[in-house]
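Engineer: Okay, sequence plus prediction incoming.
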Amino acid sequence: MTETPEQRLHDALAGWVAKPENGPAELIDAACAALAVGLDSPALAELAGTSARDSTWGLRELAERALRELGTPLPGDIPPGYFAARGGGIARRPGTDSLRLAVVPTPDEARGFQVLVHVNGVEMTSAGAGLGMDPYALLIPFNRLTATAEPRTVPIARCGCGVYGCGSTDVTIVRDGDLVHWEWRLEVPMPRGVSFPAEQYDEEVARVAADHSWETPVRTAGRYVLTGLDHDRLRSYGLRADWVANDYRDPGVFCVALMLDDEYQVFLHTAWDGREPGDLAREVCAALALPPDQWSVGWHAIRPKQTEPPRIAGPSWRRDQRW
């Protein structure tokens, strides 16, 4: 059982500290509920006797004292995959959850595709920020859902408008022996973290990454390009891949957009000319394998008043006038 009264009190304090504008009512309710099931400590009783209408001065210190008296860690002190145990301390969350991933078109197909996340048969991205992440943000050029012993946080859902940051759901992923734990962040879709058997998790994450049945030709070309580029070499010039897609002005032209020092966008345009995605991607990667001053590309300054070309520009760099 992971939803202990200690965990509820812990989470209520964490939630109030994160969003004090919501008031302490949930924290006080959690203290009352803890007393009702038999927990007791001087600070817990005092906390349960306060009112949400009272001054909140000193309330955080009182709640932290209650947790310490109960032997429960403070917010931030419970590692991923563990919970505040009944009677004090922490316990490992059991690996009883299941995961299924699917790449599907977004409701507005103009926005492309999304990775849906089903936990225990319930779709999580719509319950979180609203829309699943684009496969390029999670699975390509590398699988960001792969679990390691080092915890890392990845985006799992974005706002329904399609922009991550306007609305966001993240998960912190960590491998813990035979389990993989997820801890929800930001706009959480459920009130607890989840833990999966590592073997089942690894199989599902590998399966969705290897399934390209959803891809359109432009998406296939994009995958080949993003996995074929030498990203370390690009970074040595201050460049990073930003997006790949057909040019909105001419769907017969494939475009790779790079960011340079977060000050410029750089565009490489390549005509499809009836070719297969792999053939087009090879030409794109070969072009970008040349030194940047040998590229034939367009550039656009992020700051409107910037009129000078980028520092790495060559003679075939031209200012893109689309804006």
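Structural biologist: Yep, that arrived.
Engineer: CA only for contacts and neighbour counts going forward, please
Structural biologist: Fine.
Engineer: From residue 65, how far off is residue 244?
Structural biologist: 53 Å (Cα to Cα, to the nearest Å).
Engineer: Over to residue 242?
Structural biologist: From residue 242 across to residue 65, the span is 48 Å (Cα to Cα).
Engineer: Those two: which is more packed in?
Structural biologist: The neighbour count for residue 242 versus residue 65, taken as other Cα atoms under 10 Å, is higher for residue 65 (19 against 14).
Engineer: The protein: helices as residue ranges?
Structural biologist: Assigned by DSSP state H, the chain shows helices spanning 5-18, 25-36, 42-48, 59-69, 135-138, 198-210, 217-228, 231-236, 277-288.
Engineer: Distance to residue 256 added to those helices, as a markdown table?
Structural biologist: Putting the helices of the chain into a markdown table (distance: least, Cα to Cα, whole Å) gives the following:
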| stretch | distance to residue 256 |
| --- | --- |
| helix 5-18 | 40 |
| helix 25-36 | 49 |
| helix 42-48 | 58 |
| helix 59-69 | 51 |
| helix 135-138 | 13 |
| helix 198-210 | 22 |
| helix 217-228 | 8 |
| helix 231-236 | 13 |
| helix 277-288 | 8 |
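Engineer: mind checking which of these is nearest residue 90?
Structural biologist: helix 5-18 (9.4 Å; Cα to Cα).
Engineer: Now do the closest one against helix 59-69, angle only.
Structural biologist: 160 degrees (axes from the mean of the first three to the mean of the last three Cα atoms, to 10 degrees).
Engineer: buried residues in helix 5-18?
Structural biologist: For helix 5-18, burial by neighbour count (16 or more other Cα atoms under 10 Å) applies to 5, 6, 7, 8, 9, 10, 11, 12, 13, 14, 15, 16.
Engineer: Which strands or helices does it pack on?
Structural biologist: The contact analysis (3 or more Cα pairs under 8 Å, 6 or more residues apart in numbering; DSSP states H and E) places helix 5-18 against helix 25-36, helix 59-69, strand 82-84.
Engineer: Need the winner for burial among these.
Structural biologist: strand 82-84 (a mean of 24; mean count of other Cα atoms under 10 Å).
Engineer: Which strands or helices does that one pack on?
Structural biologist: By 3+ Cα pairs under 8 Å, 6+ apart, strand 82-84 packs against helix 5-18, strand 90-92.
Engineer: re earlier: residue 197: which of the buried residues of helix 5-18 is nearest?
Structural biologist: Nearest member of the buried residues of helix 5-18 to residue 197, counting by Cα to Cα, is residue 7, at 22.6 Å.
Engineer: how much space is there between that closest one and residue 67?
Structural biologist: In terms of Cα to Cα, residue 7 sits 10 Å off from residue 67.
Engineer: cool, residue 33 as well?
Structural biologist: Remark: distance between residue 33 and residue 67 (Cα to Cα) = 14 Å.
Engineer: and the comparison structure, right after this:
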Amino acid sequence: MVIRVNDELITEEVDGMGMHPFDLLVPANLLAAAGRVVIGRCSCGSAGCGSTEAEVSRVDGVVHWDWSGDAPMEHGVSFDAAQYDVEVERLGNDQGWERTVDIGEVDIAGLELSWAGVDYRDPRKLLVALHADEEQFHIFLRFPIDADPDDVRRTLRQPPRSWQATYHSLVVGRRGRPSMAGWRWRSEDAWG
């Protein structure tokens, strides 16, 4: 989800990408209540690598966000509560972002499906994010946005070395590739 404050794109200012709308809006709209809300995450797709968090508070007709985690600006921001409530309700009612992708279970040794959704870098692509727990990598496969789930499943049943994939290490500063990487795999940092 892209969040702008006074035309400044704050969800990508520090960490690389906004949260998926599902994470902010389901089962409850987290932006509507007081408390800490993660609004930005690392470009690898995980809020655990780095995150931008807003501490949402409401006083005397004003909603205020104070930053914790990786702050996108040096100061918090304030909103007129009535206007804020209208926008938050609009977000909660807009379900245009929903795209159900049932690719089933991923049965590949050492990999777990993290999520599948629209690629924030290219909305014409479906991004399938896998987690290699033991090696501490995220692995990404991209398909056309209207890909048939059966085609996605067929690709996932192929040996990982045959995939055209990108990867991102979850260990800061580590170089190297996942052991299952094929010759067409590229570091996510090199993806363009």
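Structural biologist: Right, received. Where do you want to start? Treat the numbers as computed from the prediction; the structure is a model and nothing was measured.
Engineer: that older thread, now the helices and strands packed on helix 5-18 of the first structure as a markdown table including distance to residue 172 of the first structure?
Structural biologist: As requested, those are exported to a markdown table (distance: least, Cα to Cα, whole Å):
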| stretch | distance to residue 172 of the first structure |
| --- | --- |
| helix 25-36 | 25 |
| helix 59-69 | 24 |
| strand 82-84 | 13 |
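Engineer: Show me where the second structure has its strands.
Structural biologist: Using DSSP state E, the strands of the second structure run over residues 4-5, 8-9, 16-18, 35-42, 51-59, 62-69, 77-80, 112-119, 122-132, 137-144, 166-169, 186-187.
Engineer: Can I get these in CSV including mean neighbour count?
Structural biologist: Output for the strands of the second structure, formatted as CSV (neighbours: other Cα atoms under 10 Å):
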stretch, mean neighbour count
strand 4-5, 11
strand 8-9, 14
strand 16-18, 23
strand 35-42, 22
strand 51-59, 19
strand 62-69, 18
strand 77-80, 15
strand 112-119, 18
strand 122-132, 19
strand 137-144, 21
strand 166-169, 23
strand 186-187, 18
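Engineer: quick one, which of those strands is nearest to residue 154 of the second structure?
Structural biologist: strand 137-144 (12.1 Å).
Engineer: who's in contact with the most centrally placed residue in the second structure?
Structural biologist: Taking Cα atoms, centre = their mean, the centroid of the second structure lies closest to residue 45, which sits 4.1 Å from it. Applying Cα atoms under 8 Å, 6 or more residues apart in numbering to residue 45 of the second structure gives the contacts residue 17.
Engineer: how near is the counterpart of it in the first structure to residue 168 of the first structure?
Structural biologist: Counting by TM-score structural alignment, residue 45 of the second structure corresponds to residue 162 in the first structure. The spacing between residue 162 of the first structure and residue 168 of the first structure, counted by Cα to Cα, is 10 Å.
Engineer: Then residue 242 of the first structure?
Structural biologist: For residue 242 of the first structure, the distance to residue 168 of the first structure - Cα to Cα - is 19 Å.
Engineer: Residue 133 of the first structure against residue 158, yeah?
Structural biologist: Yes: at 6.1 Å, residue 133 of the first structure counts as touching residue 158 under the criterion of Cα atoms under 8 Å.
Engineer: who touches both of these two?
Structural biologist: With Cα under 8 Å, 6+ apart as the test, residue 133 of the first structure and residue 158 reach no residue in common.
Engineer: thinking again about what came up before, next, format the helices and strands packed on strand 82-84 of the first structure as TSV and append distance to residue 300 of the first structure.
Structural biologist: TSV is the format used below for these (distance: least, Cα to Cα, whole Å):
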stretch	distance to residue 300 of the first structure
helix 5-18	39
strand 90-92	51
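Engineer: who wins for proximity to residue 251 of the first structure among the ones you listed?
Structural biologist: helix 5-18 (45.9 Å).
Engineer: So which bit of the second structure is the closest one matched to?
Structural biologist: So helix 5-18 of the first structure sits over no part of the second structure, by TM-score structural alignment.
Engineer: Now do that helix against helix 25-36, angle only.
Structural biologist: 160 degrees.
Engineer: Tell me which of the helices and strands packed on strand 82-84 of the first structure lies nearest to residue 258 of the first structure.
Structural biologist: helix 5-18 (35.9 Å).
Engineer: What is the end-to-end distance of stretch 24-33 of the second structure?
Structural biologist: End-to-end distance for stretch 24-33 of the second structure: 11 Å, by Cα to Cα.
Engineer: Quick check: buried residues in that stretch?
Structural biologist: 24, 25, 29, 30, 31, 32.
Engineer: Please report the distance of residue 43 of the first structure from residue 217 of the first structure.
Structural biologist: According to Cα to Cα, residue 43 of the first structure stands 63 Å off from residue 217 of the first structure.
Engineer: Compare the two and say which is more crowded by neighbours.
Structural biologist: Legend: neighbour count by other Cα under 10 Å for residue 43 of the first structure and residue 217, higher for residue 43 (20 against 12).
Engineer: quick one: that one and residue 61 touch, right?
Structural biologist: No: Residue 43 of the first structure is beyond contact range of residue 61, at 9.7 Å (criterion: Cα under 8 Å).
Engineer: What does residue 138 of the first structure correspond to in the second structure?
Structural biologist: Residue 138 of the first structure maps onto residue 24 in the second structure, by TM-score structural alignment.
Engineer: Can you tell me how far that match is from residue 126 of the second structure?
Structural biologist: For residue 24 of the second structure, the distance to residue 126 of the second structure equals 20 Å [Cα to Cα].
Engineer: Residue 18 of the second structure now?
Structural biologist: Per Cα to Cα, residue 18 of the second structure is found 16 Å from residue 126 of the second structure.
Engineer: okay, stretch 172-183 of the first structure sits on what stretch of the second structure?
Structural biologist: Going by TM-score structural alignment: stretch 172-183 of the first structure matches residues 55-66.
Engineer: what's the span of the matching stretch from first residue to last?
Structural biologist: With Cα to Cα applied, stretch 55-66 of the second structure spans 5 Å between its terminal residues.
Engineer: and what of stretch 33-49 of the second structure?
Structural biologist: End-to-end for stretch 33-49 of the second structure, by Cα to Cα: 25 Å.
Engineer: try stretch 183-195 of the first structure
Structural biologist: Note: stretch 183-195 of the first structure ends 9 Å apart using Cα to Cα.
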